[in-house]
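Chemist: Pasting a predicted model and its sequence here:
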Amino acid sequence: MKISVALCTYNGSHYLQEQLESIAQQTRLPDELVICDDQSTDNTIEIVKKFATKAHFPVRLIINEKNLGSTKNFEQAIGLCKGDIIALSDQDDVWNPKKLLIMEGIFLTKTNVGAVFTDAELVDKYLNPLGYTLWESIEFTKKEQKRFNNGGSVEVLLKHNVVTGATMAFRSEYRDFVLPISSSWIHDGWIALLIAFKADLVIVPEQLIKYRQHSAQQIGAGSKRDLLITIKERASKLIFGLKIDPNEYLNCFIQYREISAYTNRKLSSINNEKKSYLKSKVEHCYKRVEMPQKRIQRFPIVMNQLIKGNYHRYSYGIYSFVEDLLR
């Protein structure tokens, strides 16, 4: 089994060296490291080139002719990997030395597994622990973890994405299925959900990376943690008559309608239970988009979604219920 690491860089000179060293210190070295740089203007390229001369595995550096953005840059890096397993890497984290070894062991012993992802220790820019884990920050609960282990990955992922790309590896046999990545999605959410329709996803509770939080990063756990806080705050603020941009609901509907159309086009058959969950998610998103402006007309629709359990299954529970009731 060969392992590729797909790493995307953009002005990453502050933290890149530590990440590269952590990859070089893996007890199971990768068979290649594919780095796609998205038009960095600092000395990122020099750091990579210097590292490549000393690495004990091939390092391929691709410098983009134009800026692609994070999602499309990862799409490119994934497409260039030659390994049986593709492990995704951010430019500013630090890996546990056993990360690739543990992941490889799962893929070797469980042939039905399509992807693996782990928890992470959240740290500041100096690698000081923040006192909570990645899964705690995104509220990936013990109940949801148990559901994941019992084959309920699609249901969990349709409520919220709990897979962070920097902690994920997947079999390259699914690459043609997950590419191209929709521009309306972040790469990790798209890849994880699609693979979940075809194979098992395994969770690893160990914190196998130090997931750095800093002001310059494009996506971080802090922003995901803030998302839930924002949902709760928005629900309470609606009491005072504040308006919420209706495009937020529309974007959600477009995303999952796209996933539905994509799976119907790409898959000859879908597990009936998973198909039902996806259909219900799309319908729930549509209901939220089409809510009447008058609250009295909205009330029976909102109550129907609550009674069916759709707010708790596909949104943020009581907070989303209050949001729809009062907006």
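Modeler: In hand now; what should we look at? Residues are numbered from 1 along each chain as shown.

Chemist: CA atoms for contacts and neighbours, from now on please.
Modeler: Noted.

Chemist: In the protein, which strand is the longest?
Modeler: strand 200-212 (DSSP state E).

Chemist: Packing partners of it?
Modeler: strand 94-95, strand 113-123, helix 142-149 (3 or more Cα pairs under 8 Å, 6 or more residues apart in numbering; DSSP states H and E).

Chemist: which residues sit against whichever helix or strand comes after the shortest one?
Modeler: Which is strand 94-95. Per DSSP states H and E, the first helix or strand lying C-terminal to strand 94-95 is helix 99-109. Under the criterion Cα atoms under 8 Å, 6 or more residues apart in numbering, residues 26, 27, 28, 29, 30, 113, 114, 116, 169, 208, 209 lie in contact with helix 99-109.

Chemist: rerun that using 10 Å as the cut-off
Modeler: Helix 99-109 is contacted by residues 1-3, 5, 22-23, 26-30, 84-85, 87, 98, 110, 113-118, 167-171, 202, 204, 206-209 when judged by Cα atoms under 10 Å, 6 or more residues apart in numbering.

Chemist: relative to strand 113-123, how tilted is that helix?
Modeler: 160 degrees (axes from the mean of the first three to the mean of the last three Cα atoms, to 10 degrees).

Chemist: so helix 99-109 versus strand 200-212, what angle?
Modeler: Using the same axes, to 10 degrees: helix 99-109 against strand 200-212 is 180 degrees.

Chemist: Now for the closest residue in space to residue 134 that isn't next to it in sequence: which residues touch it?
Modeler: Excluding the flanking residues, the one nearest residue 134 by Cα to Cα, 6 or more residues apart in numbering is residue 120, at 5.1 Å. Residues in contact with residue 120 (Cα under 10 Å, 6+ apart) are 93, 95-96, 132-136, 164, 166-167, 204-212, 221.

Chemist: Below is an additional structure, to be compared with the one above:
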Amino acid sequence: MKISVALCTYNGEKFLYEQIDSILNQTIKVDEIIVCDDCSSDNTLSILKKYEKVNPSIFKINQNEVNLKSNKNFEKAIGLCSGDYIFLSDQDDIWRNDKVEKTLAVFNQNPDAEGVFSNGVLINNKGEVIYKDNSLWDSFSFYESKIDKPIDLFDFLITNGNYLTGASLCIRKEVKIFCFPFMTMEDFLHDEWLASILTKKRTLFYTTEKLISYRLHDSQQLGIGDENKFSDYSNNVIRIQKTIIKTKKPKSYKDYKFLTNLYYSRYERYVKLKDQNIDSPIIFELINAVIEFYTKFDLEMKEKHPIRYFFRKRKDKMKGKRQIDAQFITPKTNR
């Protein structure tokens, strides 16, 4: 068994030592660290070369001729990895020393798993834990502990948005066969692309353990804000999610309006993704999935609130709002 790390760097001198040291200090040692540097202009390369000199059999440094940006840089790094398991790594986090061990344990317990991700703690520039009562998952509104099990990770992805942080993900080498090229557009990154594929295949698993310390930079804008406000926001989102994931039945017209608006916004997002990339079967599956959800709640709204539904539809038609393109309407399939 060979373990690879796909490490992408760009002007990461400030935190790179801590990240690399944490990768090298694993209870199960990694066999290779494939670095793709995206045209750094600081001391990142000199730091990497120091590690390469001490660990020549592990480090393989690739310098991009042009700036590829995050998506394509990770695509390149993953493609160059030769391991059976490929851990994705940012340049500014810190791995818990048993991250590799705990992640491989999930693979061993779930033979069908092609990807495994974990939770994490949030740290600041100094490496200090912040938002002690909240985790990395909380920052992406993935309140796993408060959601009824089992969780349909695909349904949750297309309704609530991405909850998978690439920095916490490990994939089997076989994923490389079907994950390239990465589909990209603004606000659609490699981790959401991989999540879309693996959750659709039902091969994405997770551990609730906090295996990374995810660093929030001064310049980062995750919208977490004050911890008390964060907690209030969390409670509001959880209430909404219970409706979305079908543990709470929608009743009012307001509930149905919220749900149909949500699924239509997802539909528009995936259509935009299709328009900006080469056609891919997974994109059409994403589109068809959200249409299925949209249609379900649209029909329920028509049945339970017929008068308000009629006037809403008439208004939408006049303004050209919430119109599903006929090319995407297909017979219902089992997901």
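Modeler: Here it is on my side, so go on. Every value quoted in this text rests on a predicted model; they were computed, and no experiment measured them.

Chemist: thinking again about what came up before, quick one: the longest strand of the first structure to the second structure mean distance?
Modeler: The superposed strand 200-212 of the first structure is, by mean Cα distance after the TM-score superposition for the first structure, a mean 1.0 Å from where its aligned residues fall in the second structure.

Chemist: which residues in the second structure does that strand match up with?
Modeler: Using TM-score structural alignment, strand 200-212 of the first structure lines up with residues 203-215 of the second structure.

Chemist: if we can go back for a sec, after the longest strand of the first structure, next one along is what?
Modeler: Next element after strand 200-212 of the first structure (DSSP H and E): helix 221-237.

Chemist: Buried ones in the next helix or strand after that following helix, by neighbour count?
Modeler: Sequence-wise, the next helix or strand downstream of helix 221-237 of the first structure (DSSP H and E) is helix 247-266. Neighbour counts over helix 247-266 of the first structure (16 or more other Cα atoms under 10 Å) mark 249, 252, 253, 255, 256, 257, 258, 259, 260, 263 as buried.

Chemist: how close does residue 68 of the second structure sit to residue 291 of the second structure?
Modeler: Distance, residue 68 of the second structure to residue 291 of the second structure, using Cα to Cα, to the nearest Å: 33 Å.

Chemist: what about the two, which has more around it?
Modeler: Shown here are residue 68 of the second structure and residue 291; by other Cα atoms under 10 Å, residue 291 has more neighbours (21 against 16).

Chemist: Tell me how far the more buried one lies from residue 271 of the second structure.
Modeler: 11 Å.

Chemist: can you check residue 71 of the second structure too?
Modeler: 19 Å.

Chemist: do residue 288 of the second structure as well
Modeler: Taking Cα to Cα, one finds residue 288 of the second structure at 10 Å from residue 271 of the second structure.

Chemist: how about residue 85 of the first structure, what's its partner in the second structure?
Modeler: Counting by TM-score structural alignment, the partner of residue 85 of the first structure is residue 85.

Chemist: Can you name the residues that contact that match?
Modeler: 1-5, 30, 100, 104, 107, 114-115, 170-175.

Chemist: What about the residues you listed, which are in strands?
Modeler: Short answer: the contacts of residue 85 of the second structure in strands (DSSP E) are 3, 4, 5, 115, 170, 171, 172.

Chemist: Looking at those, spot the one nearest residue 320 of the second structure.
Modeler: residue 115 (40.5 Å; Cα to Cα).

Chemist: hang on, isn't the closest one packed against residue 179?
Modeler: No: taking contacts as Cα atoms under 10 Å, residue 115 of the second structure lies outside contact range of residue 179: 11.8 Å.

Chemist: Now for these two: what residues contact both?
Modeler: 194, 198.

Chemist: Can you pick out the residue with more neighbours from these two?
Modeler: Neighbour comparison, residue 115 of the second structure and residue 179: the larger count goes to residue 115, with 26 against 15 (by other Cα under 10 Å).
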